[in-house]
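In: Okay, sequence plus prediction incoming.
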Amino acid sequence: EKQTSILRQKRLALDERIRGRKALLSPVRRLPAEVLVRIFHETIEFPWKCIDTTEDWRHFDLDREFDADSPWSIASVSRRWREVALSFPELWAFINIAVTEELFEEGDYRYLRFVNLHLSRSGSRPLSVAIYENGDLPFDEL
């Protein structure tokens, strides 16, 4: 019984090593960075799509920054994808900026730091910027 348990543990360890080795042979790992960037660029959606909710205003999904179609999401997949995404500023040349009271509360600068980091990753590339306001701020404050 003890011997069987030991053999099972060894088999599980070997299976795990085999899975790791197979992952190294994955074709996507062999793609050149330039090809990966091209694929990434094609998946990034800009600007955000808006959803009609009434006739007189539109609802914007302000939580899309980390959706699958953003460079942030792409950069979080693996170490290699992060290195590639950070090496190509053109992936960061599109930015959606949401203007809401919650994101610009006094003393809370997380969103501003996020925007600043995104802008710094775009390097000297020309930017495409989309600014959204969801209707909770008076027009004169924008």
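Out: Great, that's in hand. Residues are numbered from 1 along each chain as shown.
In: going forward, measure contacts between C-alpha atoms and count neighbours the same way
Out: OK.
In: Please enumerate the strands of the chain.
Out: Listed in chain order, the strands of the chain (DSSP state E) span 50-52, 58-60, 94-99, 128-133.
In: Export those as TSV, with columns for mean neighbour count and distance to L31.
Out: TSV is the format used below for the strands of the chain (neighbours: other Cα atoms under 10 Å; distance: least, Cα to Cα, whole Å):
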stretch	mean neighbour count	distance to L31
strand 50-52	11	34
strand 58-60	16	35
strand 94-99	19	24
strand 128-133	14	28
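In: before we go on, here's another structure to hold up against the first:
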Amino acid sequence: MPHNCSKCGATCAGIPLVRPAPDPEIKALLSTNLPPSEAQKAFFRETRRTSESRLADLEARIADAQAKLDGLLQERDSLVWNMQRCTDVLNPVRRLPVDVLREIFAHTMRVAKDSYSVNSGMLSSSPLVGVPYQWKLGMVCLNWRHVLLKYPRMWSMIDVTFPPPPFGSWNHKPQNNRPYLVAAGLLAMHIYRSANHPLQHRIDGNT
């Protein structure tokens, strides 16, 4: 039957709980409300005193075993972490040639839906700037970023979405211009990175 650990309260399922059999005299007295005799009191005091020293010894041994267990668990976690790092380093993606990476990136141009946008909302004083997939791919790792920066074709597709103004506010002036300036700066850098590659663009006004 499951029971709770006396130390941490955790449920210990499948582990039998072993309790020492009570002394017959204690068991007999606990079944009544009679006071123990003087001889019984002396006996129980002595039993409690010797049990306390035994308990202290067990507590010390348990603490020592727990310390050893904690050390083993820490060593195990360190080994698991190191094995995972080795697995990451040996990942075949790291060995993909540049031309293969470029071909994979080119396929994302056909399915990606992200665009430059500023999500102002009706009550937002801090609009959010949306950026297309090229920037997100470059954040994966340094190698991908280097490949993207030297691949103008990836920057030849430009997608811009202008959000609609808040309802009934066609002459609405944004409270914070900085997100729009950030989006414009990123768009300018995007065009610069396309170099001399022919541009493809889509502009959605949503007005």
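Out: Done, it's in. As the structure is a computational prediction, the values presented were derived from the model and not from experiment.
In: TM-score of the superposed pair?
Out: Remark: TM-score between the superposed chains equals 0.70 [TM-score structural alignment, normalised by the length of structure 1]; 118 aligned residues with a Cα RMSD of 2.7 Å.
In: Spatially central residue for structure 2, please.
Out: When Cα atoms, centre = their mean is applied to structure 2, the residue found nearest the centroid is W81 (15.2 Å).
In: And that residue? What does it align with in structure 1?
Out: Residue correspondence to structure 1 (TM-score structural alignment): W81 of structure 2 is matched to E16.
In: Could you tell me how far the alignment partner in structure 2 of Y132 of structure 1 is located from S117 of structure 2?
Out: For Y132 of structure 1, the equivalent position in structure 2 is taken to be D204, counting by TM-score structural alignment. Between D204 of structure 2 and S117 of structure 2 the distance is 10 Å, computed by Cα to Cα, to the nearest Å.
In: show me the contacts for the corresponding residue of structure 2 for S122 of structure 1.
Out: Aligned against structure 2 by TM-score structural alignment, S122 of structure 1 finds its counterpart in S194. S194 of structure 2 sits next to Y151, P152, R153, M154, W155, S156 when contact means Cα atoms under 8 Å, 6 or more residues apart in numbering.
In: Compile these into JSON lines and extend it with columns for distance to L69 of structure 2.
Out: As requested, those are arranged in JSON lines below (distance: Cα to Cα, whole Å):
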{"residue": "Y151", "distance to L69 of structure 2": "53"}
{"residue": "P152", "distance to L69 of structure 2": "56"}
{"residue": "R153", "distance to L69 of structure 2": "57"}
{"residue": "M154", "distance to L69 of structure 2": "53"}
{"residue": "W155", "distance to L69 of structure 2": "55"}
{"residue": "S156", "distance to L69 of structure 2": "58"}
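In: Check the residues you listed and tell me the two furthest apart.
Out: The most widely separated members of the contacts of S194 of structure 2 are Y151 and S156, with 9.5 Å between them, by Cα to Cα.
In: By residue count, which helix of structure 1 is the longest?
Out: Of all segments of type helix in structure 1, defined using DSSP state H, the longest is helix 2-24.
In: what about it, how far off from structure 2?
Out: Superposing on structure 2 places helix 2-24 of structure 1 at an average distance of 1.1 Å from its equivalents, by mean Cα distance after the TM-score superposition for structure 1.
In: Distance of the equivalent of T43 of structure 1 over in structure 2 relative to P164 of structure 2?
Out: Here T43 of structure 1 is matched to T108 in structure 2, going by TM-score structural alignment. As defined by Cα to Cα, T108 of structure 2 lies at a distance of 27 Å from P164 of structure 2.
In: can you check L69 of structure 2 too?
Out: For L69 of structure 2, the distance to P164 of structure 2 (Cα to Cα) stands at 61 Å.
In: who has more neighbours, those two?
Out: Shown here are L69 of structure 2 and P164; by other Cα atoms under 10 Å, P164 has more neighbours (15 against 12).
In: hang on, isn't that one packed against D204?
Out: No: between P164 of structure 2 and D204 no contact is recorded; they are 10.1 Å apart, counting by Cα atoms under 8 Å.
In: that older thread, can you tell me which of the strands of structure 1 is nearest to R38 of structure 1?
Out: Of these, nearest to R38 of structure 1 by Cα to Cα is strand 94-99, at 14.8 Å.
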